[in-house]
Each structure stands twice: as structure tokens, then as C-alpha cells.
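Undergrad: Model the following, please.
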Amino acid sequence: MQLKLLLPVPTSINALYINQWGYDHKLKRNAPTGAKILSKEGEKCKEQIQFHTQKQLEGQEWDYEWTVDKNNFMFMDVWIYFSRRGRDSDNIFKLLSDSLEKLVYDNDSRVLPRVQRVLYDTKNPRIQVEFSPVDYIGIFRNSEEIDEFESRCKTCTRYLDGRCSILNDSLIGTVREEIGDVDDPNCTAYKEKK
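TA: Next up, the predicted model:
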């Protein structure tokens, strides 16, 4: 499963928000409320990103429902083509992530952005975005590592038909003291069934 998009360069976070103003009864005039709202430039760019995304989603094999599972994470690889030098690549991700939420994925908290390249194209600034599922599941590198770990768990007194809290926490990415090094998971609470 993979999704490729070609999108406009998002508005920098520096120009993305403006102060919200409202009537202050104490001052008897309009004043900043302290809240931040999306700027006109930000709103326009968000609409453009969503429009282009909806058009490009057609015909691609992307499973939105897969993204709803809170245990599924995905990489967002980005190639950036800025119109000029001096732009900060980190400043584009807030608007990009928010714009794609509910179109490409359920929640941007499980999206892992990775900048692959920053290039400059004065005539055609753009970003190329590719989404793909991560291989790891929880603290485990892949499903084979889970199978190996769980096969040992099944011979432990704590397993209880898969209800072991250490195993279940590990499957959702919670680091437990009993596991030791996550790069070589080994449960120290293991007690062999008799």
C-alpha cells in the first residue's frame, strides 16, 4: 500500500496563523483574544492542498480505513521544491498534516514525516509526498519479531490466552521495564508454565 501526491508548497508556519480579535468589555474596544486562527493565506493553501489531494486519490490503492487503527503508523516522505532559497523545510508540516487529515489518514499523530530532499524550482514550486506503512508494530521491528517473542510468551504463566499486559503494552508501543532493550526485546518477567 502506497500513496503518491504532488501538491503545492504549504504556507510557512510563520505566516499560517494570525491573532484572533474580539470585543473586550473591560477595555470597551476590540483587542487580541490570545487565540490564534488560520490566516487567509493559510485557508487558501489548505483548500488547494485538499482539492489536489482529492483529485489524486482517485485511482490509487490507498486504504483510509487502515489508518483508523491507532496501532498503524505511516511514513510521509517529502521531496520539497521551494521557489527560493532560505525557506525552512520544517515550517511546512503543520499545514500539510492538518490539510491531509480525514482525507489521507484519520489522525496526523501517527504520521512520521521524513524530508528526502530540498530542491529549488523558481518556475514550479511544489512538494512530492509519498505515504507508506511502517514495518514496525509497537516496539517490534516487524511481524516476524512479534511471532518470535509471542511464541515464548505462550509458554509463560503470565500469557493468559494473550492477556499478558507486558505483551499487550509492547504491541501498542509502550516501553516496559520488563522488556529491557527494545532493540532486542526479552521479557525478564518470564516464568515457564509447569
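
Undergrad: hey, let's count contacts and neighbours off CA atoms from now on
TA: OK.

Undergrad: can you give me the helices for the chain?
TA: For the chain, applying DSSP state H gives helices covering 40-57, 64-68, 93-100, 143-153, 165-171.

Undergrad: Just the buried residues of the fourth one, please?
TA: Neighbour-count burial for helix 143-153, with 16 or more other C-alpha atoms under 10 Å as criterion, is recorded at 145-146, 149, 153.

Undergrad: Return the residues in contact with the residue positioned nearest the centre of the chain.
TA: By C-alpha atoms, centre = their mean, the mean C-alpha position of the chain lies nearest to residue 111, the distance being 1.3 Å. When the contact criterion is C-alpha atoms under 8 Å, 6 or more residues apart in numbering, the partners of residue 111 are 73-76.

Undergrad: Next, the second sequence, to be compared with the first:
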Amino acid sequence: MNSKVLKLISPIPPSVNHYLGYRTVKKGGKYLAVSYKKPEAVKYQKNFKEYIIRESLIQHWDKVEDKFRHVYYDCVFYFPRIDMDANNYFKCMLDAVTDAETVWSDDTQCRERVQGLYYDSKNPRVEITITVADNVGIFDNEEQSDNFEDRCKHCSRYKRNCKLLRQAKEGRIQEEITDFICSKYKESKE
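TA: Predicted coordinates for the structure are as follows:
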């Protein structure tokens, strides 16, 4: 898998409080609240998306296509003020990364982590480091996943597209698998 690192620098994105706006529309005689992206969010995402696409090419980043493979999104925030909450700034950023279509398939793959909070009123920014997580589904690493699947290949369920194996690779906890041993294993007759 990709052992490379993608490093990005973002301006401080719009917070979740300034990401979406709401307006009322009349539909079928009823009034409904409809959300829309605010102009500052649209502008930020367009610019950051273009930057991500360029940097992915320059840094030779390989997109993580497997939607069950997770990616660490480590951020160091340099806020202009001390009253800002880092957790409010991920949504707009991550949506821009997903829209770039060069880093991951979906932001459900993302494990966002705040690695530092500093205050720099002259140059506010977010320094981002993206790396692929070692684990594969419920397995601690690719080797553990491969070893589990190698054993599965001798099971009668394997050729029928074993649901337990598939869900283990998706990261689903199942009572049939304990300590990486499947209780439904049955030696294939072949």
C-alpha cells in the first residue's frame, strides 16, 4: 500500500458554523428549510480542491481507492485567535479533499487528528500530513489480514464469497471471529 506522505497547507477553512446557510422554500403548499453552501465555503473548497489536485501530482500521491482502508489526517492548526475550536474546521476541509478525487474515495476513510494548536495572527493556517493507516479492517496490518485470508482459502465458505471475511475487511466486529480465528471455519473438501 501507499507508504508515501501527502503534505498540504490550508488557509483556515470556514467553520461548521459558517459552512452552510438555510433558507425556506415552499413546496407542495408546505414550507421547508433547505441548506446551501455559503459563498465563503464554496470559494474555499474550489481553491483548496485545485491546490490538492496539484499537490497530489507533485508529491506522487496514489489515491486510496479501497473505501475500507483508512487514512490519517493529521493537522497542526495556527489560529489567528485563541477562542477557535479545531473540531469546527474539519467538515469544509474534508469535503474539499473528497471533491478533489485524488486522495481518497470518501471522507468516511478519514481519521482526523489534531496534532497541535498554535496562534499566529500574521499567518493563520492548517498544516496537514496525510498517511495511510496500517490496519486493514479489523486486522492490525496487511500481513495479519493476508494470513487470515490465506487460512480462509482452505475453508468451504471461501469460494462462495464468504460474508465473514468481507465484513472483517470492512472493519465490522463479528462474534464469529475472536482473536482472528473464525468459528465458522470448515475445511474445504477439495
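
Undergrad: Redo the helices of the first structure as TSV? Include distance to residue 132 of the first structure.
TA: Shown next, in TSV, are those (distance: least, C-alpha to C-alpha, whole Å):
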stretch	distance to residue 132 of the first structure
helix 40-57	14
helix 64-68	11
helix 93-100	14
helix 143-153	16
helix 165-171	20
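
Undergrad: hey, which of these is tucked in deepest?
TA: Using mean count of other C-alpha atoms under 10 Å, the stretch among those with the greatest mean number of neighbours is helix 93-100 (a mean of 19).

Undergrad: mean deviation of that helix from the second structure?
TA: Comparing helix 93-100 of the first structure with its match in the second structure after superposition yields a mean distance of 0.8 Å (mean C-alpha distance after the TM-score superposition for the first structure).

Undergrad: Pull up the aligned stretch in the second structure for that helix.
TA: Aligning helix 93-100 of the first structure against the second structure (TM-score structural alignment) gives residues 90-97.

Undergrad: what are the ranges of the strands in the first structure?
TA: Applying DSSP state E to the first structure gives strands spanning 3-7, 17-24, 29-38, 74-82, 111-120, 126-133.

Undergrad: corresponding residues in the second structure for the first one?
TA: Going back to what we said before, that points to strand 3-7 of the first structure. Taken onto the second structure by TM-score structural alignment, strand 3-7 of the first structure occupies residues 6-10 there.

Undergrad: Give me the mean deviation of that stretch from the first structure.
TA: Aligned to the first structure and superposed, stretch 6-10 of the second structure gives a mean residue distance of 0.7 Å (mean C-alpha distance after the TM-score superposition for the first structure).

Undergrad: Show me what residue 175 of the first structure aligns to in the second structure.
TA: Using TM-score structural alignment as the criterion, residue 175 of the first structure maps onto residue 173 of the second structure.

Undergrad: Pull the number of nearby residues for the nearest residue to that match once chain neighbours are set aside.
TA: Spatial nearest neighbour of residue 173 of the second structure, chain neighbours left out: residue 138 (7.1 Å); criterion: C-alpha to C-alpha, 6 or more residues apart in numbering. Applying other C-alpha atoms under 10 Å, we find 18 residues neighbouring residue 138 of the second structure.

Undergrad: Pretty sure residue 138 of the second structure sits against residue 165.
TA: No: using C-alpha atoms under 8 Å, residue 138 of the second structure makes no contact with residue 165, being 10.2 Å away.

Undergrad: picking that back up, relative to residue 107 of the first structure, which of the helices of the first structure is closest?
TA: helix 64-68 (7.6 Å; C-alpha to C-alpha).

Undergrad: Name the surrounding residues that touch the closest one.
TA: Contacts of helix 64-68 of the first structure (C-alpha under 8 Å, 6+ apart): 72-73, 103-107.
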